[in-house]
Each structure stands twice: as structure tokens, then as C-alpha cells.
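> Structure, please.
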Amino acid sequence: MDPAQAGAVALAAADLGVAVEGVFTFPGHAYAPGAATAVAAQEAAALAEAAAVVVAAGIPCPVRSGGSTPTLTAALERVGPSPAADELRPGVYVFGDAQQWELGHHAPEDVALVAVATVVSHAGGRAVLDAGSKTLGADRAAYASGFGRLLDHPGARIVQLSEHHAVVDLLGAALPPVGERVRVVPNHVCAAVNLADELVVDGERVPVAARGRNT
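Alright, predicted model coming up:
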């Protein structure tokens, strides 16, 4: 939506009895290589304009809500007449994933969630794992170099994904032995968590409370 339309939307909501708390955006176009700083500036400007229009319409606008994991650092560092949002919502940063790794917003040592898979075959000179799209999710952004990565084999890429298996190209490195367990970093951690009934945190099984709640 054009930020200039925020006042009309706020008035329409107020007429329906909806309490208007502020303005909101999600800078999803920051999910591209090298885009974060420019997109954070665009987001800040859009929120500032939208908030000003809402106030001009006679409705207080105490909250400017925005943010994403790619833009978090730039938003926190931004100062001046169009500062970052009052409220930032960087969801992926809690765990990290292969997308953020590739975009440079998470170092591999900062990735906190992995799927543990077993090497079940060396078919075709590649490692085949017993974790597929039903565990990792099927997301692959245009900039992604594979369907996921291996935390302990940074050069490797998941090049094929079926429901129950992943095929990993080690790109010339030694294949992990059949039977070895490897740590897989999903491309999109949000989708991966939504596919799991529980997570293992420091040895404790923690139920995923929102599992199956998408509908």
C-alpha cells in the first residue's frame, strides 16, 4: 500500500470501531543480496510518511512497526529525520537459517537450529540424507545456492530434495561416511519449525505450540 493512503485506511478502520494503534510494514524485498541497507532506509521513510498522514487525519499514531532479519542491523544503526521503527520484528534472527547465511546476516557459528540427519547412501558420488522436504521445507529463494547447507561442511550444498531425502554435493570434499549424522541448516527456518512437532533444546524436548495452526 502507498504510505500516502494510510490516513484514509486509519479513518475507515476507526469508523468501523477498530482501535488504530499505528502503522505497520514488512520489508520483504530485503531478502536479496546486498539489499538490506537500502531497504531499511526505504522502510523508515515509508513508516515516517504513513505515520505523519495518520496523524494529519486526526488519529494518534504511537507505533511504527516494521523490521526483518535482513534489515535489523541497518535499522538499529539508522539515525536522523527518518529513524528506524519504534517496534522491530526480526523473526528469523532467533535461529538463523541458510538464507541468512547466504545473505551474510548470520555467520554459520550463529545458526542455532539444525535438523540432524543420517547419511544413508553415497549414490552417484554424493551424500544422500534421510531428511527431505517434510523435515527441511521446500523453500529455495532465487539467490539460494541449494536447498540447504551442512553446518559442518560449509562448502556443501543440498542439490536435490524429495519428500524424505536430500542429496548433497560436497563439491570435491570427502563424503561423510554412511551412517554418520550431520547437522543440516534449512533454507527457511520458519517453514522447518512449522513442520516439527517438537524441538530439542539442550536435550529437552519442547513442543511447537503453533504446530498445525496455519489454518
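
> Every contact and neighbour count from this point should use C-alpha atoms.
Fine.

> ok, D169 to P154 distance?
D169 sits 11 Å away from P154 when distances are taken as CA to CA, to the nearest Å.

> next one: R64
38 Å.

> cool, A38 as well?
Computed as CA to CA, the A38 to P154 distance reads 28 Å.

> same thing with G66?
Summarising the geometry, the distance separating G66 from P154, computed by CA to CA, is 32 Å.

> Give me the more crowded residue out of R64 and P154.
Taking neighbours as other CA atoms under 10 Å, R64 and P154 compare with R64 leading, 22 against 10.

> Now name the helix or strand holding the nearest residue to V167 once chain neighbours are set aside.
Spatial nearest neighbour of V167, excluding adjacent residues (CA to CA, 6 or more residues apart in numbering): V128 at 4.6 Å. Remark: V128 resides in strand 127-129, with elements defined by DSSP states H and E.

> this one as well, want them side by side:
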Amino acid sequence: MTASLSARHLPPTPFLAVDAAIVERNLTGMADSAAARGLSLRPHAKTHKVVELAQRQIGLGAVGLTVATLGEAEVFAVSGVKDIFIAYPLWADEGKGARLRALTENITLTVGIDTEEGARQLAATTAGAPVGVLVEVDSGHHRSGIAPADAGVLARAAADAGLDVRGVFTFPGHGYGPGNRGSAAEDEAQALAVAVESLAAAGLAAAVVSGGSTPTAAAADASVLTEVRPGVYLFNDAQQLEMGTCGWDDIALWAVATAVSRSGQHVILDSGSKTLGADRLAWATGGGRLPDHPDARITALSEHHATVEFPAGAALPGLGELVRVVPNHVCAAVNLADELVVMVDGAVADTWRVAARGRNS
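Below is the predicted model:
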């Protein structure tokens, strides 16, 4: 741990800390990059779930927010965000339909669709409310999303059902992997271009052409896209580090843990999966990374234990020593925390409540 940090002045471990200066640099960097290419920025707030950070993103020029759930949309709408896109194919039952209608009384609301059945259900339960939709297309991640060439058929069905079709979107999630960012961005642009043509053939214009995750945002094709939706960029994480999307100096969030046990060349930290999250993609080198011990690897995570292996001969943290741990997937880690401890020049300056945590429906 840096010398300026002392356990005397910190909350009990484990907790999540953020470096305010790095967050600000990451926020302004992405805002400037999008603006320079003529792209709108609609950051994904599922990463941070923090009202103060959403307001800063809007202040830096974001056209609105992206969220994953209706509950997240409600939190940020109450905080004053006026334009929100739920990038998810909601099944709008009567209860969710009523909540969507209520949101449209105060904000511009857009929802993702990828099936005709889902579109008709959304139209039926939000009838009379100005709910916009974007058609989701699959650009290679093979999760949700319709084939790009079929986007027009779905868009026409949605429009005929009474929905305001505003455009198309995709998530190039197959960019998550070493060496995949460039090709995923190319796939994204190609898929969206086909989808735009498909809408035009159905007599509909795509005012919004939306893509761009954190790994692919820098390579987003501004000749096709109108907006990008990165989320992780403001904090970054071990996945982004190992993909090469960011460097150590760009990581703004880490868990502060305590070394509680040691044997041979392994140390147990108190930041288990209930702090760091359990996500570990197949190519990840461990369960997180230690910025002050870059050659160490987290070889196992249980609920309250992180097992860290150090190279032979490496100096190990002493028992009771504080250790910084960067989670693999920062979105999952933040959703486990009630608050983030804000650090300025190595000292606690504030806390941010994770206001949208647990709003999964």
C-alpha cells in the first residue's frame, strides 16, 4: 500500500476505493475522444451506479445514460438525468409497463427490442406513452440481438404496433479478449450498417446508430455510428488491463484488503468473491490483479478469502498489511458495495453511495 495510507484513517477492510483524479482523467478522456470524432457519448451507468458520477458524465457532455434495468433507470431519473436508454430486451409485463409509463412523464426513454413478441408486449403495456425503441442486432457476441439484415422487419412490426422506432444498437461483447478489439469494432460497424439499410428498406430512418463498449470505443467507426456506450472506462479493471485497453495508471478503483494469513509463497486476503465478484474469463490470469505486486496472481477466490500466489523469492505482505486488489470485472464488484470510498492524494475525501446497486428488475 502507498505510504500515505494508514489503516487508522480508513474504513475496515475490505472496501472499494476510487482515486478521484484518475476517475476525472478517464471521464474527460472519453468525453473528448467521442466529441473529437463527432460521436455522442451515452455511458453505461451499470458500471458505477453512482448519482454523482452520472451527473459528472452529463456535465462533460454525455447526451444521456445507458442502463441495464428498469430499476437503474428509475434511480437515475429521480436524480435528474433526462434521457435514458435501457439497453436490454425487457419483457414489459403490466407492472413494468406501468413503471415505464411513469418514467416517460419526466424523461426521454428508449428501450431495446430484439423480438416482435417483445415489441408488441411493450407497445401493449405502455400504450399512449412516448416510449422509443432501438432494435438490437447481433454483431458477433451471440447473446441477444436479431440478425442485422432482419432489423427492418422487426422495426416495421414495432412501428406498426405504435412504438417510436429511433434506430439500432449492438453490443460488441466479443471484443472482450486479448487482440479482439479491432476486429470486434469492424464487426460492429458492418452489422450496424446492414441494420440501417434494413430499416431504410422498411421505410424507417435510423436516427440513432449505437455501439461501442470500453474495449472497442476507441475504434468505433464514426462513419456508421452516431453514439457509443462504454461503461467500464471511468474505473477500468483487471480485464481491461490484460486486454491492453488501459495501463496501470488508468485504473481508478481497487479493493483495499488486509493480509490475514500466509504460508510459503501464498497470502490470504480478506477480499473474497463477495468483495471482488467472481467473474473470471477464460483468458484472465487470475481472480484480479495487485497493482503494488504486479507479478502476483490471485489463484483462488472463495466468499471471504482471496488466495494470492507470489513468485519465488518475492517479498510478501506482512500480516495485517493493507493490499490493493483490482477486480477482474469492476461492474460486478461495485454492485456488491454499499459505497465507494473516494481518495484524493492518498487520503479519504468523501464517499459515494452506490445508489443503483441491486436494482436488478
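
> ok, back up a step: what is the neighbour count of the aligned residue in structure 2 for the residue nearest to V167 of structure 1?
In structure 2, the residue matched to V128 of structure 1 (TM-score structural alignment) is I268. I268 of structure 2: 24 surrounding residues under other CA under 10 Å.

> shouldn't I268 of structure 2 be in contact with S261?
Yes. Shown here, I268 of structure 2 and S261 form a contact pair, counting by CA atoms under 8 Å, at 5.0 Å.

> Using the three-state scheme, assign the closest residue to P83 of structure 1 other than its chain neighbours.
Once its chain neighbours are removed from consideration, P83 of structure 1 has its nearest residue in A44; the separation is 6.0 Å (CA to CA, 6+ apart). Here A44 of structure 1 is helix, with the state taken from DSSP: H, G, I helix; E, B strand; the rest coil.

> Could you count how many residues lie near the equivalent of A44 of structure 1 over in structure 2?
The alignment partner of A44 of structure 1 in structure 2, by TM-score structural alignment, is A189. Using other CA under 10 Å as the criterion, A189 of structure 2 is surrounded by 26 other residues.

> distance of A189 of structure 2 from G212 of structure 2?
With CA to CA as the criterion, A189 of structure 2 and G212 of structure 2 are 10 Å apart.

> Identify the contacts common to these two.
Taking CA atoms under 8 Å, 6 or more residues apart in numbering as the contact rule, the neighbours common to A189 of structure 2 and G212 are A220.

> Tell me the counterpart of G104 of structure 1 in structure 2.
G104 of structure 1 maps onto G244 in structure 2, with residues paired by TM-score structural alignment.

> where does the aligned residue in structure 2 for R140 of structure 1 land in three-state SS?
With TM-score structural alignment as the matching criterion, the partner of R140 of structure 1 in structure 2 is R280. Under three-state DSSP, the three-state class of R280 of structure 2 is coil.

> can you pull out the helices in structure 2?
Remark: helices assigned in structure 2 by DSSP state H are 20-36, 51-59, 70-78, 94-103, 116-125, 151-160, 181-201, 238-243, 273-276, 330-334.

> Now do the longest one: distance to the chain's middle.
What that stands for is helix 181-201 of structure 2. The chain centroid and the centroid of helix 181-201 of structure 2 are separated by 21 Å, computed with CA atoms, centre = their mean, to the nearest Å.

> cool, and the fifth one?
On the basis of CA atoms, centre = their mean, helix 116-125 of structure 2 sits 27 Å off its chain's mean C-alpha point.

> Quick one: list the elements packing against it.
For helix 116-125 of structure 2, the packing partners by 3 or more CA pairs under 8 Å, 6 or more residues apart in numbering; DSSP states H and E come out as helix 94-103, helix 151-160.

> can I get those in JSON lines with mean neighbour count and distance to V334 of structure 2?
Shown next, in JSON lines, are those (neighbours: other CA atoms under 10 Å; distance: least, CA to CA, whole Å):
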{"stretch": "helix 94-103", "mean neighbour count": "17", "distance to V334 of structure 2": "25"}
{"stretch": "helix 151-160", "mean neighbour count": "22", "distance to V334 of structure 2": "34"}
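
> Quick one: the ones you listed as JSON lines, columns for distance to G167 of structure 2 too.
Output for those, formatted as JSON lines (distance: least, CA to CA, whole Å):
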{"stretch": "helix 94-103", "distance to G167 of structure 2": "19"}
{"stretch": "helix 151-160", "distance to G167 of structure 2": "8"}
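
> which residues sit in contact with the counterpart of G212 of structure 1 in structure 2?
For G212 of structure 1, the aligned residue in structure 2 is G358 (criterion: TM-score structural alignment). If you count contacts by CA under 8 Å, 6+ apart, G358 of structure 2 has them with N335.

> Nothing else from me, thank you.
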